[in-house]
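Novice: What follows is a protein structure lacking sequence information:
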């Protein structure tokens, strides 16, 4: 009589542990390197690479140079955090202090420029809304 209860509890514990592990892995896959560094208290500083670009480009063959200068453009199928940061013009320095207030301010500034009622594109407005939603549900957003 007790054995089925013990087996049932064991199966429940294993299932809950597996489910939380899978959810944690899915959240980890969506993190940007900056967010992972911030969670581990690692300070990253973006330093410009000191080189003369004209000198370096002169050493490349023409086909490689054309491929490097090509802009692929467009949006990804499902918006990522890095794409949302680019759309809302949030710099790497601002990521460390990203909170609800800053997100709202950045979204508002760009939406005022691209709102469909002011002559902007409905598609861009939709993408701005999507970017805001992605970052609102992001682990990178500091909640106070």
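Specialist: Happy to help now that I have it. Just so it is clear, the model here is predicted, and its values are computed rather than measured.

Novice: For the rest of this, base every contact and every neighbour count on C-alpha atoms.
Specialist: Will do.

Novice: in stretch 136-144, what's buried?
Specialist: 136, 138-141 (16 or more other Cα atoms under 10 Å).

Novice: In space, not sequence, find me the middle residue of this structure.
Specialist: By Cα atoms, centre = their mean, the chain has its centre lying nearest to residue 81, at 1.5 Å.

Novice: can I get the buried residues of stretch 136-144 in a markdown table with secondary structure and distance to residue 116?
Specialist: Shown next, in a markdown table, are the buried residues of stretch 136-144 (DSSP: H, G, I helix; E, B strand; the rest coil; distance: Cα to Cα, whole Å):
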| residue | secondary structure | distance to residue 116 |
| --- | --- | --- |
| 136 | helix | 23 |
| 138 | coil | 27 |
| 139 | coil | 30 |
| 140 | coil | 29 |
| 141 | coil | 27 |
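
Novice: Which of those sits closest to residue 9?
Specialist: Using Cα to Cα, residue 139 comes nearest to residue 9 of those, at 31.9 Å.

Novice: second one coming, line it up with the first:
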């Protein structure tokens, strides 16, 4: 007699938890950076508020070629890292690609690792991806030896 009541209460609790989580996620997706700053009690200057309000307008007024390049990269990582993705991760530009050697690769890898090292608050996953990018470019035909 008590078991059905306990099961019913458990199922009800689980359903309410899932429902409130879904509602919270929907609200979270609609938050702007300005709203998040206000919720956390962060004081913003008038210039920062103006920048946040105009940032979407600025994206609409971009050069069409640059906007096409930004729209082309959807973000995230490929399942198997490509050379193009490794160049993006390490921040190697097309002008630097012509002179890409081991020394430049080492310097770019070091800069990315300093910014994202797990011992300094960075992500272990990003550090792994940075190392993988170095390995991919280290074995690439683009690297001048």
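Specialist: Okay, I see it. The structure presented is a predicted model; accordingly, all values stated were derived computationally and were not measured.

Novice: hang on, the earlier thing: now do the same for the residue nearest to the centre of the first structure: its match in the second structure.
Specialist: Under the alignment (TM-score structural alignment), residue 81 of the first structure maps onto residue 83 of the second structure.

Novice: Now do that match against residue 142 of the second structure, distance only.
Specialist: According to Cα to Cα, to the nearest Å, residue 83 of the second structure and residue 142 of the second structure sit 9 Å apart.

Novice: Next up, the contacts around the equivalent of residue 100 of the second structure over in the first structure.
Specialist: Aligned counterpart of residue 100 of the second structure in the first structure: residue 98 (TM-score structural alignment). When contacts are counted by Cα atoms under 8 Å, 6 or more residues apart in numbering, residue 98 of the first structure touches 140-142.

Novice: switch the cut-off to 6 Å
Specialist: Residues near residue 98 of the first structure by Cα atoms under 6 Å, 6 or more residues apart in numbering: residue 141.

Novice: Check residue 90 of the second structure too.
Specialist: Applying Cα under 6 Å, 6+ apart, we find residue 90 of the second structure in contact with residue 108.

Novice: again, 7 Å this time
Specialist: Counting by Cα atoms under 7 Å, 6 or more residues apart in numbering, residue 90 of the second structure touches 108-109, 112, 130.

Novice: Scan those residues and report the most crowded one.
Specialist: residue 130 (22 neighbours; other Cα atoms under 10 Å).

Novice: Check which helix or strand it maps to.
Specialist: If you go by DSSP states H and E, residue 130 of the second structure is part of helix 124-138.

Novice: Next, the buried residues of the longest helix seen in the second structure.
Specialist: With secondary structure taken from DSSP state H, the second structure has its longest helix at helix 2-29. Of the residues in helix 2-29 of the second structure, none count as buried by neighbour count, 16+ other Cα under 10 Å.
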